[in-house]
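# Need the 3D shape of this:
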Amino acid sequence: MAGAGGRLLHAATLLTSETTEDNPHARRLLTAALAHTYAEWGRLRGEDPYNRTRQQLAVRFARGAWRFRRARGGVLQGLTPRERLVLVLRLYEGVPEEQAAALLGLPVERIHTVCERAVAAAGSSAAGPRRPKEPEPARAPAPGPEPKPEPKPEADPEPEPAPRTARG
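As a prediction, this is how the structure comes out:
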């Protein structure tokens, strides 16, 4: 358990969307989860303390997620708290969908959907902050030489009117 502190701190930092250099909320979250695991130590009965601490970390984050809505400059700052939680559990911690669903009290399909959406949003937020989709403005043609106008087909000349004869 002692060697897992760095990994759990990194998970907490991802959850709170803080930077690794400045993560006081993540440290408080992890400290509370570790304190709970320590208090339950005698009752673990063969349960993995790392899993119990990770579970406590997720539950405490989910209960207080409203505090972590504001972006703090972390890697996952463009995601909602639920998206961050599912993404960290599924991809960073490797928790199966069924376990994540049971832990969060959500259907497995919802975990799958949230994870897919979070992965897509995290990929797009790597390029910049996530914004609602707006219609794209019309694009100007690419600069370059102007195309030559096509030659107009020669029209058949109109027949000349027949000469008028004077009648008289």
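
# Going by C-alpha atoms from here, please, whenever you check contacts or count neighbours.
OK.

# where's the residue nearest to the spatial centre of the chain, which helix or strand?
The chain has residue 121 as the residue nearest its centroid, 2.4 Å off, counting by Cα atoms, centre = their mean. Element membership of residue 121, judged by DSSP states H and E, is helix 108-125.

# That helix - contacts with which helices or strands?
For helix 108-125, the packing partners by 3 or more Cα pairs under 8 Å, 6 or more residues apart in numbering; DSSP states H and E come out as helix 81-87, helix 97-104.

# Quick one: closest of those helices to residue 136.
Closest approach to residue 136 among the helices and strands packed on helix 108-125 is made by helix 81-87 (26.6 Å; Cα to Cα).

# my guess is the residue nearest to the centre of the chain meets residue 77, correct?
No. Between residue 121 and residue 77 there is no contact under Cα atoms under 8 Å: 10.4 Å.

# And for residue 71, nearest residue in space, chain neighbours not counted?
Spatially, and ignoring its direct neighbours in sequence, residue 71 is nearest to residue 77 (5.1 Å; Cα to Cα, 6 or more residues apart in numbering).

# Helices of this protein, start to end?
5-16, 24-39, 49-63, 81-87, 97-104, 108-125 (DSSP state H).

# do you know which of the ones you listed lies nearest residue 73?
That would be helix 5-16 among these, by Cα to Cα, at 9.8 Å.

# Tally up the residues packed near residue 118, please.
Using other Cα atoms under 10 Å, residue 118 is surrounded by 22 other residues.

# run this one through as well so I can compare:
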Amino acid sequence: MRERRAFQNARRAREFEAFVAGAAGRLLHAATLLTAEPPNANPRARRLLTLALAHTYASWDRLRGEDPYDRARQQLAVRFARGAWHQYGALGRSRPSPSPSGAGAVAVLARLTPQERLILVLRMYEGVAEEQTAALLGLPVERVRAICARAMTTLLHPPRGPAPTMAKVVPS
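All right, here's what the predicted structure looks like:
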């Protein structure tokens, strides 16, 4: 009995290690996009990933044919949403100021609210359907569609900065 349990635990650990080896990179990139941290300095994204993978491992035996990647991605999204709610008071009410140290896509995503980032990453980077995104976040499909469209507009047409000041010309 003890040997059988040890064998099952070893098999479970090998299966999970194989899953992590294949999925962790993509999940970390998704978490980095969600947190809008630079890829080389992303402690919040790494913590999100660690907690999502820990939850996935804890429920590994109960997956019963479910896709473990979907489960880990759901955990990542839910944990990000919860953390953003606590950090900003509400998931979509405030826009964090963009960090100047960000690079590329991450700096651009920093202009979005956490809710906009979450929906945009799920829809565009992860390819999750509107209906699934809406169900995961507890929002109507129309709301998900509107938030995604607003986020895309913000990314494609960023707000202009203030007009440059003109030097005053003094007649001589």
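
# residues making contact with stretch 91-106 of structure 1?
Stretch 91-106 of structure 1 is contacted by residues 11, 55, 59, 86, 89, 90, 107, 108, 111, 112 when judged by Cα atoms under 8 Å, 6 or more residues apart in numbering.

# Can you tell me what the residue nearest to the centre of structure 1 aligns to in structure 2?
Superposed on structure 2 with TM-score structural alignment, residue 121 of structure 1 falls opposite residue 154.

# what separates the closest residue to its match other than its chain neighbours from residue 5 of structure 2, distance-wise?
Spatial nearest neighbour of residue 154 of structure 2, chain neighbours left out: residue 112 (7.5 Å); criterion: Cα to Cα, 6+ apart. Counting by Cα to Cα, to the nearest Å, the gap from residue 112 of structure 2 to residue 5 of structure 2 is 48 Å.

# still on that earlier bit, most neighbours per residue, which of the helices and strands packed on helix 108-125 of structure 1?
helix 81-87 (a mean of 24; mean count of other Cα atoms under 10 Å).

# can you name the residues of structure 2 that that helix overlays?
Counting by TM-score structural alignment, helix 81-87 of structure 1 corresponds to residues 114-120.

# That stretch against structure 1, how far on average?
Comparison of stretch 114-120 of structure 2 with structure 1 after fitting gives an average deviation of 0.1 Å (mean Cα distance after the TM-score superposition for structure 1).

# quick one: contacts of that stretch?
Identification of contacts with stretch 114-120 of structure 2 by Cα under 8 Å, 6+ apart yields 33-35, 77, 80-81, 84, 91-92, 95, 109, 133, 144, 147-148, 150-152.

# Over to stretch 8-27 of structure 2?
Residues outside stretch 8-27 of structure 2 that contact it (Cα under 8 Å, 6+ apart) are 49, 57, 60, 61, 68, 69, 73.

# For the fourth one, which non-adjacent residue is spatially closest?
Spelled out, it's residue 61 of structure 2. In space, residue 61 of structure 2 is closest to residue 12, 7.9 Å off (Cα to Cα, 6+ apart).

# Return the residue of structure 1 aligned against residue 143 of structure 2.
Residue 143 of structure 2 maps onto residue 110 of structure 1 when the alignment is built from TM-score structural alignment.

# So for residue 112 and residue 5 of structure 2, which residue has more residues nearby?
More neighbours surround residue 112 than the other of residue 112 of structure 2 and residue 5, with 24 against 10 (other Cα under 10 Å).

# I figured the more buried one hits residue 152, correct?
No. Between residue 112 of structure 2 and residue 152 there is no contact under Cα under 8 Å: 9.5 Å.

# if we can go back for a sec, got the contact list for the residue nearest to the centre of structure 1?
By Cα under 8 Å, 6+ apart, the residues touching residue 121 of structure 1 are 78, 79, 130.
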